[in-house]
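# I would like the atomic coordinates for the input below:
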Amino acid sequence: MNNLVQVEDLGRKNYKESWEYQESLFKKILDCKVKNRRESTDNNTPNYFLLVEHPHVYTLGKSGDLSNLLISKEKLNEIGATYYKINRGGDITYHGPGQIVGYPVLDLENFFTDIHKYLRFLEEMVILTLSEYGLKAERSEGETGVWLDVGTPFARKICAMGVRASRWVTMHGFALNVNSDLGYFDYMIPCGIKGKAVTSLNVELGKAEVNLAEVKEKLLKHFAQLFEAELHQKTEV
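Presented below is the predicted three-dimensional model:
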């Protein structure tokens, strides 16, 4: 088993390019697993954790309903956004500048083989991070992601989640609103859930901007603790 996770911050990167890169890492791990089993060698597959900011984009999960995107292609162009139907779970979500998107591409056989536990750990990573900013974030029963003021008329989502897994290898992940332009959420029904608001960390703290690098550092710290992982930061050559 390999608990090393290579962390790579992609900066601001086009959604399609990031998706293709994820797919290449996902395939690399799957191919490695097949080879290990064919040759009866120890399972020593790599693990990755990508961090990225995307330009404005809406993505729809494989079981999602396109009617939850409330604007036309013409309006998408007008607001400088793109749209993709993708192969994760969940419904529609938005990514954009000021939002930390995390894509753990892991072989869960290196950690534990339980998808529900995996999702709960990703949620817990965000919950623990937000607690460092004095926010009481929590889960909402029957709804993935991380929320504030659950069970009240003021319930609002601060982090969306949607993953894909095959042979215990994961891709896609979470999107935490830090300095997001919340106006872009008005053009969709977030995650297909009507009547629920969306928020961001800077709004909750009453700040114009929160340091993204600091938030990333806290997320990675809690990820390492929860998954008992050793993180290696990829450096540019």
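# Only C-alpha atoms from now on, for both contacts and neighbour counts.
Will do.
# Tell me which helix or strand comes right after the helix ranked longest in the chain.
As assigned by DSSP state H, the longest helix anywhere in the chain is helix 15-38. Sequence-wise, the next helix or strand downstream of helix 15-38 (DSSP states H and E) is strand 48-53.
# helices or strands up against that next one?
Using 3 or more Cα pairs under 8 Å, 6 or more residues apart in numbering; DSSP states H and E as the contact test, the elements touching strand 48-53 are strand 4-12, strand 99-105.
# Next, the angle from the last one to strand 4-12.
It stands for strand 99-105. Calculated by axes from the mean of the first three to the mean of the last three Cα atoms, to 10 degrees, strand 99-105 forms an angle of 150 degrees with strand 4-12.
# Following up with a second sequence; could you model it the same way so I can compare the two?
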Amino acid sequence: MYDKKKIIGEMSRTNWNPDSNKEKEQFLLQILRGTNDIEEISELCEALGSKGSLFAIPTLMARMIDAEIEEKSWFLGALMMLRLRMAGWDIQMLDKLFEPEWWQTKWIGSKGRFLSFISLLSADQSNYFDSLKMEELAQAVIKEMKFDISPYNTFNELKICTPEWNLEQDLTIMLAGVEEDLLMAPIFKDKILKNLDSQVAENIINMRNDYLVTRLNLHHNFQHYHYLLKTISVLNRP
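Model (predicted):
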């Protein structure tokens, strides 16, 4: 188990290397996703701003959006320090990484696929398809993705009035994507290296899911929801 104070102390040293300390940075980011303590936020933002990697950006950005003025100043400060340290990078990519709207996932799929997306995202081993949980999560996703479900006001109304919803078919699509990932993983690991464009694309997908997990307040089971969002994103297509 990592220790927050110890890691922050290590980050203050000149020999700190983000590439060899990814797990320690993720430990700090996981704390940042859930804390509302202003002192803890300030110390984490200071450490991540001065020595964090680009993978800290989505969590900082996600927490900044709805933060109060004092908290927002710490998140902004950390992001500004990160950008200064990334001087020399492609300017167009930097503009995207530090633009809040760029991180927002928009829902472009059908209303039926959206119903499946929420159903799969809200299910867990103890309580499958709980209607209250689905409604609460759906409202958060609708707000975050700016998805217009009119003329309906609630997820439940949408569910009742969407005849083209086919959860079984959408689940099959999702599972096919999971199977493909499982088949390709050992090939990438043992036989070939992903080309640079593929690595960048995968990093961006993972970072966007970092952002979305944080925005939807699903960080309590980060790895589960991070992977789940990645697998069900196949439903968000025109």
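# List the TM-score for the superposed pair.
The TM-score (TM-score structural alignment, normalised by the length of structure 1) is 0.24; 107 aligned residues with a Cα RMSD of 6.6 Å.
# re earlier: now, of the helices and strands packed on strand 48-53 of structure 1, which is deepest in the fold?
Ranked by mean neighbour count under mean count of other Cα atoms under 10 Å, those are led by strand 99-105, which reaches a mean of 24.
# what sits up against that strand?
Contacts of strand 99-105 of structure 1 with the rest of the structure, by Cα atoms under 8 Å, 6 or more residues apart in numbering, involve 22, 25-26, 47-54, 95, 169-180, 212, 216.
# ok, then the element right after it?
Once the chain leaves strand 99-105 of structure 1, the next helix or strand it forms, by DSSP H and E, is helix 115-131.
# in that following helix, what counts as buried?
Residues of helix 115-131 of structure 1 classed as buried: 115, 118-119, 121-130 (neighbour count, 16 or more other Cα atoms under 10 Å).
# Summarise which helices and strands the longest helix seen in structure 2 is packed against.
Scanning structure 2 for the longest helix, with DSSP H as the assignment, gives helix 167-190. Helix 167-190 of structure 2 sits against helix 111-122, helix 222-232, with contacts defined as 3+ Cα pairs under 8 Å, 6+ apart.
# hmm, back to that, turn the helices and strands packed on strand 48-53 of structure 1 into JSON lines, including distance to Val198 of structure 1.
Listed next are those as JSON lines, based on distance: least, Cα to Cα, whole Å:
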{"stretch": "strand 4-12", "distance to Val198 of structure 1": "22"}
{"stretch": "strand 99-105", "distance to Val198 of structure 1": "13"}
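# so which of those strands comes closest to Ala224 of structure 1?
Within those, the stretch nearest Ala224 of structure 1 is strand 4-12; the backing value is 8.9 Å (Cα to Cα).
# Mind giving me the packing neighbours of that closest one?
Packed next to strand 4-12 of structure 1, using 3+ Cα pairs under 8 Å, 6+ apart, are strand 48-53, strand 230-233.
# quick one on the thing from earlier: buried residues in the following helix or strand past the longest helix of structure 2, which are they?
The C-terminal neighbour of helix 167-190 of structure 2 among helices and strands, as given by DSSP H and E, is helix 196-215. By 16+ other Cα under 10 Å, the buried positions in helix 196-215 of structure 2 come out as 204, 206-215.
# before we move on, the earlier item: any idea which of the buried residues of helix 115-131 of structure 1 is closest to Ala165 of structure 1?
When those are compared for distance to Ala165 of structure 1 (Cα to Cα), Ile115 comes out closest, at 8.1 Å.
# Let me see the contact set for that closest one.
Residues in contact with Ile115 of structure 1 (Cα under 8 Å, 6+ apart): none are found.
# Would you mind measuring from it to Thr170 of structure 1?
Ile115 of structure 1 sits 9 Å away from Thr170 of structure 1, going by Cα to Cα, to the nearest Å.
# same check, this time on Leu128 of structure 1
Distance of Leu128 of structure 1 to Thr170 of structure 1, given as Cα to Cα: 22 Å.
# State the number of residues packed around Glu10 of structure 2.
By the criterion of other Cα atoms under 10 Å, Glu10 of structure 2 has 16 neighbours.
# In three-state terms, label it for me.
When classified by DSSP: H, G, I helix; E, B strand; the rest coil, Glu10 of structure 2 comes out as helix.
# can you state the direction angle for the longest strand anywhere in structure 1 and helix 115-131?
If you go by DSSP state E, structure 1 has its longest strand at strand 156-166. Orientation of strand 156-166 of structure 1 against helix 115-131 (the same axes, to 10 degrees) gives an angle of 150 degrees.
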